[in-house]
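K.L.:
okay, sequence plus prediction incoming.
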Amino acid sequence: MTKLGAVFVPQWEPERLRGVARAADEAGLEELWLWEDCFFESGVASAAAALAWTERLRVVVGLLPAPLRNVALTAMEAANLERMFPGRSMLGIGHGVQGWMGQAGARVESPVTLMREYVGALRGLLGGERVTVRGRYVNLDGVELVWKPASPPPVLVGASGPRSLRLCGEVGDVVILSGGTPPGEVARARALIEEGRTAAGRTTPVTLAVYLIAATGAGQFERRRRAHRTWGLTGPVEDVTVGGDAAEIAAQLRRWTDAGADTIVLQPAADEPSPEDFVRFVARQLRPLVS
């Protein structure tokens, strides 16, 4: 079955998260996704708060920029969240937007090399290993988590280029594609991920998650067009966003699921009039129509 999630976009003030998370939990939303966009909101702090405010909701941070965060710290935070809220949190790792990484003094010459080293070390730490790494970017000397998770959470990775997507297939449990990815590009990404998974000799499947801008209610198409312009998306609005009532959106989503998406994370426009109503719509009206 296709999973459905919704994003709390960091263009909304942090103090709005509590109401949105509670609305999502009460409505039965499967997953609330958060971003660590520079320089808006911290992904981990927001995730911890959302988990504490809710009872059942799974909270996913997609993504944390690897250049900004030492892998030992990321492992500590992932393990803490998993122990405090078992099975309800996931953290994703990405290259980070290179311009932002430059602003923060964290840009690296080879993001692909960093990702390979980082995810390998993260897996080891979350798996309870004592990790020593002497890499180009990741260096650990006998690091072992004291408070290990009883069950290591999945490792999420995000990327867009061919080399990065193949690497994601090699090392990731879930691969995340950015908003504005049309169905044809989803199919191509799925093929590259499978190439990487096969080359690495992995037998377990890799889940593909896709962000997709969505709008419903009055003025939905105009909000989609504004989001299309704001995010600098290319191609027709209909190929990179969805909109309408629940039945119309459910029908449109089939293009992405047919292309290989396992999880669709609906991204409201930043000018969405009611984030609380948006997550309720996804959970109560759209979820029953998407199989």
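P.N.:
All right, it came through fine.
K.L.:
only C-alpha atoms for contact and neighbour calcs from this point on.
P.N.:
OK.
K.L.:
what strand or helix carries Glu109?
P.N.:
Under the criterion DSSP states H and E, no helix or strand holds Glu109.
K.L.:
one more: the one 10 residues further on?
P.N.:
Applying DSSP H and E as the criterion places Val119 in helix 111-126.
K.L.:
so what's Val61 up against?
P.N.:
Residues near Val61 by CA atoms under 8 Å, 6 or more residues apart in numbering: 33-36, 43-44, 47, 90-92.
K.L.:
same deal with Ala250?
P.N.:
Taking CA under 8 Å, 6+ apart, one finds 286, 289-290 in contact with Ala250.
K.L.:
what residues does stretch 156-166 touch?
P.N.:
Outside stretch 156-166, the residues touching it (CA under 8 Å, 6+ apart) are 62-63, 90-95, 112, 168, 172-178, 189, 192-197.
K.L.:
let's see 7 Å
P.N.:
91-94, 112, 168, 172-177, 189, 192-193, 195-196 (CA atoms under 7 Å, 6 or more residues apart in numbering).
K.L.:
my read: Pro183 touches Arg255, true?
P.N.:
Yes: Pro183 is in contact with Arg255 according to CA atoms under 7 Å; the separation is 6.0 Å.
K.L.:
quick one on the thing from earlier: if any of the contacts of Ala250 are buried, put those into a PyMOL selection.
P.N.:
Selecting only the buried members of the contacts of Ala250 in PyMOL, with burial defined as 16 or more other CA atoms under 10 Å, works like this:
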select buried, resi 286+290
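K.L.:
return the closest of the contacts of Ala250 with respect to Ala218.
P.N.:
Looking at the contacts of Ala250 and their distance to Ala218, the nearest is Leu286, at 16.8 Å (CA to CA).
K.L.:
for Thr113, see how far away Gln98 is.
P.N.:
15 Å (CA to CA, to the nearest Å).
K.L.:
neighbours around Pro288, how many?
P.N.:
12 (other CA atoms under 10 Å).
K.L.:
pretty sure it sits in a helix.
P.N.:
Yes: with DSSP: H, G, I helix; E, B strand; the rest coil as the criterion, Pro288 is part of a helix.
K.L.:
list the contacts of it.
P.N.:
Here Pro288 is in contact with no residues (criterion: CA under 7 Å, 6+ apart).
K.L.:
pasting the second one now:
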Amino acid sequence: MSEFGYFLSCEEFTPEQLLAQARRAAEAGFTRLAVSDHYHPWNDAQGNSPFVWSMIGALSQAVDLPLTTLVTCPTVRLHPAVTAQAAATSAVLLRGRFTLGVGTGEALNEHVLGDRWPAFSERAEMLEEAVEVMRRLFTGGQVTHHGRHYTVENARLYTVPAEPPPVLVSGFGPAAAALAGRIGDGFVTMTPDRDLVGEFRKAGGAGKPVIGGVKVCWDDDRDRAVDLVHRLWPTELLPGELAQLLPSPAHFEQAAELVTPAMVSDSVTCGNDLEAHVSALRSYVEAGFDEVYVGQIGPDNEAFFDAYHHRVLPALAT
């Protein structure tokens, strides 16, 4: 049976707000948490970008729920040896309840040190090597590695969990799904695509978890919810590889001018229709997802948590 978790958006909320949401999510009956990792928000209206590893440390002391990064990029902005140390410490703080979700990243976050932004095929190769390096470091042994993309000299993590954290690999197309099946302990993808899940399973993912996430906007006024989503998250509707290639919030704002309120209304679950929210989450269950993370857009979290606690999550349990 699928589990339902709450998605903490580091792009939209302050550290204090994220901690409050995590506590409220636990009270509302969500059984897991996920957190994004961004250096920049997608646009200036979202307005935040706290450092995910600091947030994970704080969350480990605020709630007892399992926590997954959705997702971090261990290849450009942070070296995989540094990411491995951060992940190992997170797993210790969370007493084994930490899962490392990784992906090939977006230029929006990874270009900030001036590095060249490679094509997907090279980024996938970098991610595979990074995962290999991190898995070796999670053992607590000394690691020296001279690869095509990364060098590690006499590195050893002295603070490691009893068991290494699972490494889930994110992907949005067949090639990425196949990579996840081959090197990952699970698959992360954001759309309820049964065919993509099948590609992951065929490539070595049989028996491994599939997790995804969806953003909604619970509001008694549906038109107000649509307007809010259109202002804060029009980037959710940008097609193709734009999300991986555009380098700044300003560029996303320019591209998002192509997204209309009608497109938001057709594509994002807005308003307080119980069946619409239940149907949106059930589509992931029917596509074979093991965990589904729900993020509320906008400041009215209390109404969202109350509705999901008393209405949406109970309906999904039947």
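P.N.:
That came in fine, so what should we check first? What you see is a predicted model, and the numbers here were worked out from it, not measured in a lab.
K.L.:
any idea what the TM-score comes out to?
P.N.:
After superposition, the two chains reach a TM-score of 0.84 (TM-score structural alignment, normalised by the length of structure 1), with 278 aligned residues with a CA RMSD of 2.6 Å.
K.L.:
so which elements touch the helix or strand hosting Ala189 of structure 1?
P.N.:
Per DSSP H and E, Ala189 of structure 1 falls inside helix 183-199. Applying 3 or more CA pairs under 7 Å, 6 or more residues apart in numbering; DSSP states H and E, we find helix 183-199 of structure 1 packed against helix 162-171.
K.L.:
measure Ser90 of structure 2 to Trp53 of structure 2 for me?
P.N.:
Ser90 of structure 2 is 8 Å from Trp53 of structure 2, by CA to CA.
K.L.:
who has more neighbours, those two?
P.N.:
Each of Ser90 of structure 2 and Trp53 has its neighbours counted (other CA under 10 Å); Ser90 has more, 27 against 18.
K.L.:
aligned partner of that one in structure 1?
P.N.:
Matched to structure 1 by TM-score structural alignment, Ser90 of structure 2 sits across from Leu81.
K.L.:
part of a helix, is that match?
P.N.:
Yes: counting by three-state DSSP, Leu81 of structure 1 falls inside a helix.
K.L.:
quick one: contacts for it?
P.N.:
So, once contact is read as CA under 7 Å, 6+ apart, Leu81 of structure 1 ends up touching 48, 89.
K.L.:
burial count for Gln17 of structure 2?
P.N.:
Neighbour tally, Gln17 of structure 2, other CA under 10 Å: 15.
K.L.:
nope, Leu100 of structure 2 is what I meant
P.N.:
For Leu100 of structure 2, the count of nearby residues is 23 (other CA under 10 Å).
K.L.:
which position in structure 1 pairs with Ile56 of structure 2?
P.N.:
So, by TM-score structural alignment, Ile56 of structure 2 is matched to Ala47.
K.L.:
give me the neighbour count for its match.
P.N.:
25.
K.L.:
number of nearby residues for Glu153 of structure 2?
P.N.:
Glu153 of structure 2, neighbours per other CA under 10 Å, totals 11.
K.L.:
what stretch of structure 1 does the longest strand along structure 2 fall on?
P.N.:
When structure 2 is parsed with DSSP state E, its longest strand is strand 210-217. Using TM-score structural alignment, strand 210-217 of structure 2 lines up with residues 208-215 of structure 1.
K.L.:
so how much does that stretch differ from structure 2 once superposed?
P.N.:
Following the fit onto structure 2, the mean deviation recorded for stretch 208-215 of structure 1 is 1.5 Å by mean CA distance after the TM-score superposition for structure 1.
K.L.:
which residues sit against that stretch?
P.N.:
Contacts for stretch 208-215 of structure 1 (CA under 7 Å, 6+ apart): 174-180, 223-224, 240-244, 261-269.
K.L.:
next one: the alignment partner in structure 2 of Glu194 of structure 1 from Glu132 of structure 2, what distance?
P.N.:
In structure 2, Glu194 of structure 1 lines up with Arg201, judged by TM-score structural alignment. Separation of Arg201 of structure 2 from Glu132 of structure 2 (CA to CA) stands at 21 Å.
K.L.:
neighbour-wise, which of these two wins?
P.N.:
Looking at Arg201 of structure 2 and Glu132 with other CA under 10 Å, you find the greater number of neighbours at Arg201, namely 22 against 14.
K.L.:
from what I see, that one and Gly181 are in contact.
P.N.:
Yes: here Arg201 of structure 2 reaches Gly181: they are 6.4 Å apart, a contact under CA under 7 Å.
K.L.:
show me what counts as buried in stretch 165-181 of structure 2.
P.N.:
The neighbour-count criterion (16+ other CA under 10 Å) identifies 165-171, 174-181 as the buried residues of stretch 165-181 of structure 2.
K.L.:
and Ala206 of structure 2, how many neighbours does it have?
P.N.:
13.
K.L.:
who's in contact with it?
P.N.:
With CA under 7 Å, 6+ apart, Ala206 of structure 2 has no contacts at all.
K.L.:
ok, now the one 3 residues further on?
P.N.:
When contacts are counted by CA under 7 Å, 6+ apart, Pro209 of structure 2 touches 186-187, 290.
K.L.:
want to try CSV for those residues, with neighbour count as columns?
P.N.:
Below are those laid out as CSV (neighbours: other CA atoms under 10 Å):
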residue, neighbour count
Gly186, 26
Phe187, 30
Asp290, 17
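K.L.:
now intersect the residues you listed with the strands, please.
P.N.:
Taking DSSP E as the definition of strands, the contacts of Pro209 of structure 2 contribute 186-187.
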